[in-house]
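Engineer: no sequence on this one, just coordinates:
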């Protein structure tokens, strides 16, 4: 007999830890036998029980060896439905956020701010997909007062699905740009996919959307929907903004000044680099203000956040300052990173840019545009790595390629950097995750 969601939830209340990997079984947990591209975890269910799981949720009756094996129609659907059921028992604010760039940094900043006053749960790492979101929801317990849920997507309808699981009471789209163009079907597809968060919020009378008033695309998307509660923030001093702010210093850590409608201005120094992160910081300040934090609590949250996971992360070596931003890359994030280097105050500046993945038919054009953008920046040296960048070298004016080097692979770049070491410079390293540019760090 199949196990229902209600029956599964009763067991979850007694065993509120979910395991999906037999190598990391928590004693007394519920093991969900999720399928992968190259494996069927039903075959590992018995191993999970032997490793200490209380029950194993499976969707192949051939592996139902005892009452500890719970049969369902589909394990992934059962996990998502369990998370939906659990979410239905919660009454706390849930802030859902998505966007092309800055999701994880903004999520961490919001968490750092709200945690000054509330017990807040936030998405761990990048558990932001159709598996990660339900797993995150299922870690919320009765002691939590807030939740910040990151939602990622590379196809349309994914954000809509994740909203049915997380059921956000508040929402934020950081921006809409050129990423996952292959899956979304172009920039308009990205806009439609990310806009599914606004679509969800528009269905509820009391849902709140936070909108960057400087971003014309987001404002247009918001105005095209019947969102009943909109809170604005931005760099401009619009009276409509709950919070406004501006950059004071970027050398390379960001210092900013901010104010809201009711208070005088406040200065705060962050541990982040990249002028593009100003919007992310202002979003966190705005959300903190809405939930009643005072300026000292907000500033403590911003100042205390240390970036990690190679996102706008500063690393000082014996001879260089590295801006490690190689967790991911797309044309939009490349452009703002290049613009930041152009404006950055440093004696010597070097840009190392790696290929962007998932560009589909737009790959050649987008890589050429990034090369052209980089050639126009005020930096001392440019290094491009990867077959996509290298294949576009002939598409740009060779007279502009002074102090510019192309390497077909990261291994070639490592050889070149060993032969021509870089020192006494501020170095941006940025590329898609698949380029594994972290290998270059040891050369600086």
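Structural biologist: The structure has been received and is ready for your questions. All figures in this text were calculated on a predicted structure; none of them were measured in a lab.

Engineer: Every contact and neighbour count from this point should use C-alpha atoms.
Structural biologist: Fine.

Engineer: Please name the nearest non-neighbouring residue to residue 285.
Structural biologist: Among residues not flanking residue 285 along the chain, residue 298 sits closest, at 6.3 Å (CA to CA, 6 or more residues apart in numbering).

Engineer: Now the strand or helix carrying the one you found: buried residues?
Structural biologist: Using DSSP states H and E, residue 298 sits in helix 295-304. Within helix 295-304, the residues that qualify as buried are 295, 297-303, counting by 16 or more other CA atoms under 10 Å.

Engineer: Now do the buried residues in the helix or strand following that helix.
Structural biologist: Downstream of helix 295-304, the next assigned helix or strand under DSSP H and E is strand 313-316. Neighbour counts over strand 313-316 (16+ other CA under 10 Å) mark 313-314 as buried.

Engineer: who touches strand 313-316?
Structural biologist: Contacts to strand 313-316, defined as CA atoms under 8 Å, 6 or more residues apart in numbering, come from residues 272-273, 307, 321-325.

Engineer: Restricted to strands, list those.
Structural biologist: 272-273, 321-325 (DSSP state E).

Engineer: Now tell me what touches stretch 101-109 from outside.
Structural biologist: Residues contacting stretch 101-109 (CA under 8 Å, 6+ apart): 97, 122-123, 125-126, 148-150, 174-177, 277, 280-281, 283-284, 301-302, 305, 307, 311, 332-333.

Engineer: Pull out the buried residues from those residues.
Structural biologist: With burial judged by 16+ other CA under 10 Å, the buried subset of these is 97, 122-123, 148-150, 174-177, 277, 280-281, 283-284, 301-302, 305, 307, 311, 332-333.

Engineer: So which of those residues are in helices?
Structural biologist: 277, 280-281, 283-284, 301-302, 332-333 (DSSP state H).

Engineer: mind listing what the residue nearest to residue 285 touches?
Structural biologist: For residue 298, the contact set (CA under 8 Å, 6+ apart) comprises 113-114, 116, 285, 288-289.

Engineer: and residue 428, what helix or strand is that in?
Structural biologist: Counting by DSSP H and E, residue 428 is found in strand 425-430.

Engineer: helices or strands up against that strand?
Structural biologist: strand 320-325, strand 349-354 (3 or more CA pairs under 8 Å, 6 or more residues apart in numbering; DSSP states H and E).

Engineer: give me that answer again for 10 Å
Structural biologist: strand 313-316, strand 320-325, helix 331-343, strand 349-354, strand 381-385 (3 or more CA pairs under 10 Å, 6 or more residues apart in numbering; DSSP states H and E).

Engineer: And here is the other one:
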């Protein structure tokens, strides 16, 4: 569907009307995700971290002509063929547009909120109901003040059912989302502690969430939860209740029995005085509760119990995040088999472009038929073909009968079509993939995991999982603590603190980080070869390495006369002028840097040449995380200011200043200067104990074998540990060659298995170690978490008297990195 720009202007009460006619079918809030400029209305949102008005000029030159703004910038005065809808609050206007769009549809709309389980319930409802309805649903976790209107904007006349989720993080937010979703069927999932910090109590949060259902026809919830039931009564929503209970036989839906088996759960229930049952392929409590919510919705929508039972057993886990893995023959694999509808394809293609950057990788898409779209195949795949063309896809593999029949619509330079996944695998064309960025996008029934296994470089049960969304959260968390004009240099040295510098840098570049910093030139070259164009500081350059620095546009730290003179000589020999350098001064850490009494001589040397120019002056705090040394830290910062003043006076121009590291950002807001350097905090570790960061890296492996060992037996090399009691000893696939320090042996370290701590017994081996799982519900093949949620790198470091930096950077290259993103 589309609206005229005049209709939108009228809806928002804007006068005078836009001067240029246009039809709007796309609402854009992220300038990096532009696809169809002529049909786009860009909503310039201002947040604590960003001001989207800064990207209007860039979008105008990319072809966008319609903008929703809260201010008019002087540089736009020549954009006479553009429409600027000037409003007080662009976010409120975006929500008003979406609410108007929603009002045009008279179909069942399921609204889901709660603390946990929203996305799983949404996706399981789609799996259960897609045979009966043409469904539109929120992409991924689009449940915020911005995400909800963008989700609802997807509604079109072919839809017969909508499923939208709503999330809030503070009071009074739901009142803005309710008119946008305006659910006819409400589902309240589990209420927990998530985002509790902005609410006075769980009761307040529950009542805020229930605001979503004030105009619903029915509300589905667990009446056994006293908090929820109480809040429903207080909100006067009881008359809309379609509640379920494991205790109350008179509930609308009575769960009479739950039987957990080894790999499934059988659920018996009574509905309208008839008894039924079904089975789900899950055994955890969260899945059981989510399935019962879905059951209630399906029954309310008159899906017959026999059909529900058949579909429940086919429910699949919800992979809420796509992941990036190394493929064979120089390929990079983006696995996004989360769903395969038109809107999710757009999101995945955008992420693929983020990952390509300037690298010489062929963009390849392996796509299955799109099922239950509600659109006839011909027009549907014409739209898909347009997406592929806009995204400049170079190779397309289409799998499924509908794609095969519509192959002629695709203009991709290389294309192959197969009736099934099996036919594609049999063709063996996948063996020819080389230096390609491959997006896997398949509906569940096509089992694209088989293709992923063939294309993946390393099938390894030991993985370091890197949460890119958590990384971005931490980046924005620190950015929100800075003054508006202060820039950020992000540290990606030591292979991005072990997380993988290339993928970390790509994510930071996409989110408009200002600078990157690496330790050595080779690290900077590797990033340039991966398509990173951000300025990169090399902190420990070599005296003879200026040519490589220059060839790859890397900016060196200069910390003593030897390297300064060498770089001056090299720059003059190449007739280079004003090449940027960063001057390191020693204010008390006494590692690298010019001392205060060397500054005058350094300035004289810099003034005598033209090859190098000072881009910044910086120093390093010795103990910014420690309150004990605050007096010394302030002394360092005072010295730094005096030295910077001296340098600026001697050079005759202003240079950027930076002294704060992660802990410094946390504790010394008055010394932000022009730049800050974000290191360990970016990866979720606060040296000063600051709360609000998210864990980025999770290292996990598997249990290879479990044995029952008698007391007085020894475990491991050197017979260092004799068991005092009979014990269950598990061997896991992780040793010192993978990055596990041998000091963790003999019960100094531990791992996390199924929520229980298991101490490491005996000496750590090269490739393996043994843990005591006595009394722990553990089986061969279960996951063991080395560090992550529940067992942090801080915990590990403290157990052997080291620091989190060492734990993170010690993870071996042979451990596969997997990058995940919602």
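Structural biologist: The structure has been received and is ready for your questions. Keep in mind it's a predicted model, so treat the numbers as computed, not measured.

Engineer: picking that back up, out of the contacts of residue 298 of the first structure, who's nearest residue 8 of the first structure?
Structural biologist: Set against residue 8 of the first structure, the nearest of the contacts of residue 298 of the first structure by CA to CA is residue 114 (32.1 Å).

Engineer: Now do the closest one against residue 385 of the first structure, distance only.
Structural biologist: 40 Å (CA to CA, to the nearest Å).

Engineer: which of the two has more neighbours?
Structural biologist: Per other CA atoms under 10 Å, whichever of residue 114 of the first structure and residue 385 has more neighbours is residue 114, with 28 against 24.

Engineer: residues contacting residue 4 of the first structure?
Structural biologist: Counting by CA atoms under 10 Å, 6 or more residues apart in numbering, residue 4 of the first structure touches 70-73, 78, 81-82.

Engineer: ok, back up a step: what lines up against the residue nearest to residue 285 of the first structure once you look at the second structure?
Structural biologist: Alignment note (TM-score structural alignment): residue 298 of the first structure maps to residue 308 of the second structure.

Engineer: if we can go back for a sec, looking at the contacts of residue 4 of the first structure, state which has the most neighbours.
Structural biologist: The most crowded member of the contacts of residue 4 of the first structure, judged by other CA under 10 Å, is residue 70 (26 neighbours).

Engineer: nearest spatial neighbour of the aligned partner of that residue in the second structure, skipping sequence neighbours?
Structural biologist: Structural alignment (TM-score structural alignment) places residue 70 of the first structure against residue 84 in the second structure. Spatial nearest neighbour of residue 84 of the second structure, excluding adjacent residues (CA to CA, 6+ apart): residue 67 at 4.9 Å.

Engineer: quick one: what helix or strand has the aligned residue in the first structure for residue 242 of the second structure in it?
Structural biologist: Taking TM-score structural alignment, the alignment pairs residue 242 of the second structure with residue 231 from the first structure. Using DSSP H and E, residue 231 of the first structure maps to strand 230-234.

Engineer: Report the separation between residue 118 of the first structure and residue 95 of the first structure.
Structural biologist: With CA to CA as the criterion, residue 118 of the first structure and residue 95 of the first structure are 13 Å apart.

Engineer: which neighbours do these two share?
Structural biologist: In contact with both residue 118 of the first structure and residue 95: 146-147, using CA under 10 Å, 6+ apart.

Engineer: I'd like the distance between the match of residue 298 of the first structure and residue 130 of the second structure.
Structural biologist: To residue 130 of the second structure, residue 308 of the second structure is 12 Å away according to CA to CA.

Engineer: Kindly report the same for residue 48 of the second structure.
Structural biologist: 40 Å.

Engineer: quick one, which of those two is more surrounded?
Structural biologist: Shown here are residue 48 of the second structure and residue 130; by other CA under 10 Å, residue 130 has more neighbours (16 against 11).

Engineer: Counterpart of that one over in the first structure?
Structural biologist: Residue 130 of the second structure maps onto residue 115 in the first structure when the alignment is built from TM-score structural alignment.

Engineer: Chain neighbours aside, what residue packs nearest to that match?
Structural biologist: Spatially, and ignoring its direct neighbours in sequence, residue 115 of the first structure is nearest to residue 301 (7.6 Å; CA to CA, 6+ apart).

Engineer: In terms of helices and strands, where is residue 411 of the first structure?
Structural biologist: Taking DSSP H and E as the criterion, residue 411 of the first structure maps to helix 410-419.

Engineer: tell me which residues in that helix are buried?
Structural biologist: Across helix 410-419 of the first structure, burial judged by 16+ other CA under 10 Å covers 410, 413-414.

Engineer: Mind giving me the packing neighbours of that helix?
Structural biologist: strand 381-385, strand 404-407.

Engineer: Can you add distance to residue 90 of the first structure and give the ones you listed back as TSV?
Structural biologist: Shown next, in TSV, are those (distance: least, CA to CA, whole Å):
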stretch	distance to residue 90 of the first structure
strand 381-385	48
strand 404-407	52
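
Engineer: Point out the most buried one among those strands.
Structural biologist: Mean neighbour count (mean count of other CA atoms under 10 Å) peaks for strand 381-385 among those, with a mean of 23.

Engineer: what's that strand packed up against?
Structural biologist: Judged by 3+ CA pairs under 10 Å, 6+ apart, the packing partners of strand 381-385 of the first structure are strand 349-354, helix 363-375, strand 404-407, helix 410-419, strand 425-430.

Engineer: Repeat the analysis, applying 6 Å as the threshold.
Structural biologist: When contacts are defined as 3 or more CA pairs under 6 Å, 6 or more residues apart in numbering; DSSP states H and E, strand 381-385 of the first structure packs onto strand 349-354, strand 404-407.

Engineer: what's the angle between that strand and strand 349-354?
Structural biologist: Relative orientation of strand 381-385 of the first structure versus strand 349-354 (axes from the mean of the first three to the mean of the last three CA atoms, to 10 degrees): 10 degrees.

Engineer: Show residues contacting strand 381-385 of the first structure.
Structural biologist: 350-354, 403-409 (CA atoms under 6 Å, 6 or more residues apart in numbering).

Engineer: Same check on stretch 25-40 of the first structure?
Structural biologist: 15, 17-20, 41-42, 52-58, 75.

Engineer: Measure how buried residue 692 of the second structure is and give me the count.
Structural biologist: The tally of other residues near residue 692 of the second structure (other CA under 10 Å) stands at 13.

Engineer: Tell me where the stretch 651-800 of the second structure has strands.
Structural biologist: Assigned by DSSP state E, counting those that start in this stretch, the strands in the stretch 651-800 of the second structure fall at 656-658, 675-678, 697-709, 714-715, 721-722, 727-732, 750-753, 756-761, 769-772, 783-787.
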